[in-house]
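Peer 1: sharing a sequence plus its predicted fold:
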Amino acid sequence: MIDATVVGAGPNGLVAAVTLAHAGLRVRLVERGERVGGGMSSAELTLPGYLHDVCSAVHPGALASSFFRSWGLTERVPFRIPEVSYAHPLDGRPAALAYRDLDRTVAELEEDGPAWNRMMRPLVDRFAGVQDFTGNQLLRVPRDPIAAVRYGLRSLVHGPAPALAGFRGQAGPALFAGAAAHTVAPLHSLASGGAGLMLAAFGHTVGWGLPVGGSQAIADALAADLVAHGGEIVLGQHVGSPADLEPSAATLLDTSPAHLARFGEDLLPGGYRRALERWPRGDGVAKVDFATSGPIPWSDPRVATAPTVHLGGTRAEIAAGERDVARGRVPERPYVLLVQPSFEDPSRAPAGHHTVWAYIHVPAGSEVDATELVTQQIERFAPGFRDLVVASASRSAAELEEENPNDPGGEIMGGRMSIWRLVRRPVLSTVPWRTPAPGLFLASASTPPGPSTHGMNGWFAARTALRDVFDIHDAPFA
């Protein structure tokens, strides 16, 4: 008899399975797809020889994650960590660049440099405390209260009240907005302000790194470690209820709350199940991948030094576009999150050619093909890009849900992003990974500490299972 079953081989499912296996348990990982990784996977989406990341592409969260640091991520998977964490092109002026070197970033932002320094320096100086606070359950006493207070106060300023931040020009607000918009939520929210600060702090410390060979390299390394510690991986098996699984003492689901509600229909109390069913989904994304015959011809050539690029113009433009999405409209000039990985990792494309990864935010369930919208925004800052495209592949928000039911409506954040939903995730509890059904746990991005490829949701769920079911209190990778 197996000890534990993990359903879903996304990053959190893989981390949960590895943690349980390292604790000496007999673990089976079950995945409906034909490969492990989920959103942390790579494939030839456009043409043979062009390797694209299916969902996650750049991994500052993994580099900062206490699980991945303890597990030895960068010893197992080679990473490229660029000097420029992310870039933000602007019309008619040089791009704003966020370097790993905070001093250099401050110097190049000129009139906005002092405000950026006031915003980021206290967080960078106490980065360990910030990472512990943001990478954990919020219903707890932080290990570094000073870091938590500094982070919280800045979230208030840079989310709902950016005018109080002290920026004098356009570069600083735009550079911050590009990071904050990762939340797929209005920029005035606390969640967006907090996420922007966290991502910017990563950029000035661990960096925004790319795994060589694509995100699949991380998934494959986790799978290999699981097998090496006696774990079993079953692919191509849909799991809708406990009847689809062999009995085990613990079951961990790297799935949406809605799937947990269906899975545990006969096991969970009605109130808890209704809370899962009411879990609000956020807006979605529409993704486009390009294969190109040459590098993107940025008007500011320095943008080519940053694998991650935020397109959308000024903070006001990005905020307007995100408001459109929240109101159910696709923006005419959307915010584009773009990654050009083959600049750092030539293995992604044939010699001289490149891959480009991009997505925009759209209302949940949108069927809009984003290819032309993304192309126009790239052309705005890189005239001539269109002529370099040799192939493209797009997936609407609706198509993303068809591929992965755990991304309802094309939503990739594990649920609507708000400060309340980061506390109550998916229910208000000091141990939200535990369900009322004995031996059943939720291990997805819909639990703390929320989205990103850091694996901590899976690690916390596995740690909870080890304590509750197996009376093991010293979890691996602690």
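Peer 2: Perfect, thanks for sending it. Residues are numbered from 1 along each chain as shown.

Peer 1: C-alpha only now, for contacts and for neighbours.
Peer 2: Noted.

Peer 1: give me the helices and strands touching the one helix or strand residue 222 maps to, please.
Peer 2: Here residue 222 sits within helix 216-228, counting by DSSP states H and E. Applying 3 or more C-alpha pairs under 8 Å, 6 or more residues apart in numbering; DSSP states H and E, we find helix 216-228 packed against helix 11-22, strand 232-235.

Peer 1: please redo it, this time with the cut-off set to 7 Å
Peer 2: helix 11-22 (3 or more C-alpha pairs under 7 Å, 6 or more residues apart in numbering; DSSP states H and E).

Peer 1: tell me the angle of the helix it packs on relative to helix 216-228?
Peer 2: 30 degrees (axes from the mean of the first three to the mean of the last three C-alpha atoms, to 10 degrees).

Peer 1: mind listing what residue 197 touches?
Peer 2: The contact partners of residue 197, taken as C-alpha atoms under 7 Å, 6 or more residues apart in numbering, number zero.

Peer 1: one more to weigh against that first structure:
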Amino acid sequence: MASKQSYDAVIVGSGPNGLAAAITLATAGRRVLVIEGSETIGGGTRSAALTLPGFVHDVCSAIHPLGVASPFFRDLPLAKHGLAWVFPPAAIAHPLDDGSAVLVERSVETTAAQLGPDAGAYRRLMGPLAADWRNVLAEMLGPLRFPRHPISLVRFGLPALLPAASLARLLFRGERARALFAGMAAHPIMPLEWPATAAFGLMLGTLAHAVGWPLARGGSQRIADSLAAHLRSLGGEIVTGQWVARMDDLPPAAATLFDVTPRQLESIAGDRLPASYRRKLRGYRYGPGVFKVDYALDGPAPWQAAECLRAGTVHLGGTLDEIAASERAIWRGEHAAHPYVLFVQQTPFDPTRAPAGKHTAWAYCHVPHGSTVDMTGAIEAQIERFAPGFRDRILARSTRNAAEMAAYNPNYIGGDINGGVQDLRQLFTRPVASLNPYTTPASGIYLCSSSTPPGGGVHGMCGYFAAQAALRTR
């Protein structure tokens, strides 16, 4: 059990948001304890030897545009504590069936030049957003509030409110641009016909041009380790291997912040929360899950479009119509025959993750909530479609279905890696509709997870805002 000495604040969970909350409070001079149930800190930023000796795999998150762009992380001395970002030459590659690929380069102009008749439309869409990325990010990475940069918000927000499929068809005439945008917009695991799904494509595209899509040298675990090292330098404490099942498991503290989803919060806090608030927590909606494969490879992926080797992330899904069909299927409880696959190749840019001459790869697709179906064959068929001979390079693989993802990390309810559905209805009203979504009706109890605004992603902003809420009342 956790120590029973008193603290100013106890944080339950050591994901990026829990560590961000702890750092914010420790910086303000509070005595802080982080309690982690697993033996390893990090939540969604853990790395492990999942396949063969000498191969390091990212268990969940692998690419971190929001990590390098986060207003909170940018101000921390994480490089001093061992975090080094690695930037592939191109952020994204989207291969097509004709053997070509579209790459998202840092330059908007260079990216647009690949899009034929849609070059001008792409420049007009992404150029102003990339130039104004800091203001756009400041508006989007937080709770609902009076806009500080209204012009930036309008420039981003008007197209962002559209369904991704509609915006792609409205702005672009050719399949290359439409497919590229669909691949970026499909990350949050929602049908591309839903309102505001364009926001995710716009944001991820903006970050690709403005800051790149980097990976952490040595594995995503380095992000958590550097945050933990900075916290300890501020006097904060961390204990691992101690699961919290009820409030009595915690030491006395003026404030307790939970890096968990609403389901765990209700279970742990129990009768300390009013019945009406608990009913609202029970109404919180969780989304579909993921099926993930990690590969140890004898060589890099043999892409038909060799330029794909310049990108850290490869979106495998073909056309806009195909990607949209894949994302619709999972919301009907179906497993797509040709799933949209996110593929990350780390070792062409970070050779520390595998023995000399060997490689790692990371891939997942979206599946219905709680799925136990093995999607290995479907994922590898999509990879082979654009990289013939990929299977011949596999030395070993490690798989996790959606149910196994949930067993690995209790925050991944049903395999949902985003902490809950991130649609227009629940993006800013997570976990409940409130002017301050980080507080609860119970004195001293706060929620700091991705189940609060701005939602999923490795950025630490949910933890930062929750800690600020605690500081205002403590």
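Peer 2: Looks like it arrived, so ask away. These numbers come from a predicted model, not from an experiment.

Peer 1: ok, which stretches of the stretch 201-350 of structure 1 are helices?
Peer 2: 216-228, 257-263, 270-277, 315-326 (DSSP state H, counting those that start in this stretch).

Peer 1: relative to residue 203 of structure 1, which of those helices is closest?
Peer 2: helix 315-326 (19.1 Å; C-alpha to C-alpha).

Peer 1: what's the mean deviation for the closest one versus structure 2?
Peer 2: Once the two models are superposed, helix 315-326 of structure 1 sits on average 0.5 Å from its counterpart in structure 2 (mean C-alpha distance after the TM-score superposition for structure 1).

Peer 1: what lines up with residue 50 of structure 1 in structure 2?
Peer 2: Using TM-score structural alignment, the equivalent of residue 50 of structure 1 in structure 2 is residue 55.

Peer 1: sorry, slip of the keys, the one I care about is residue 363 of structure 1.
Peer 2: Residue 363 of structure 1 maps onto residue 368 in structure 2, by TM-score structural alignment.

Peer 1: to which residue of structure 2 is residue 232 of structure 1 aligned?
Peer 2: Residue 232 of structure 1 maps onto residue 237 in structure 2, by TM-score structural alignment.

Peer 1: would you confirm that that match contacts residue 35?
Peer 2: No: counting by C-alpha atoms under 7 Å, residue 237 of structure 2 stays clear of residue 35, with 8.6 Å between them.

Peer 1: more neighbours: those two, which one.
Peer 2: residue 35 (24 against 18; other C-alpha atoms under 10 Å).

Peer 1: what's the more buried one aligned with over in structure 1?
Peer 2: Using TM-score structural alignment, residue 35 of structure 2 lines up with residue 30 in structure 1.

Peer 1: what about the strands in the stretch 151-300 of structure 1?
Peer 2: Secondary structure of the stretch 151-300 of structure 1 by DSSP state E, counting those that start in this stretch: the strands cover 210-211, 232-235, 250-253, 284-292.

Peer 1: after superposing, tell me the mean distance of the shortest one to structure 2.
Peer 2: Spelled out, that is strand 210-211 of structure 1. Mean deviation for strand 210-211 of structure 1: 0.8 Å (mean C-alpha distance after the TM-score superposition for structure 1).

Peer 1: quick one: that strand aligns where in structure 2?
Peer 2: With TM-score structural alignment as the criterion, strand 210-211 of structure 1 aligns to 215-216.

Peer 1: re earlier: what does the helix holding residue 222 of structure 1 contact?
Peer 2: Counting by C-alpha under 7 Å, 6+ apart, 11, 14, 17-18, 21, 36-37, 40-42, 76-77, 211 sit against helix 216-228 of structure 1.
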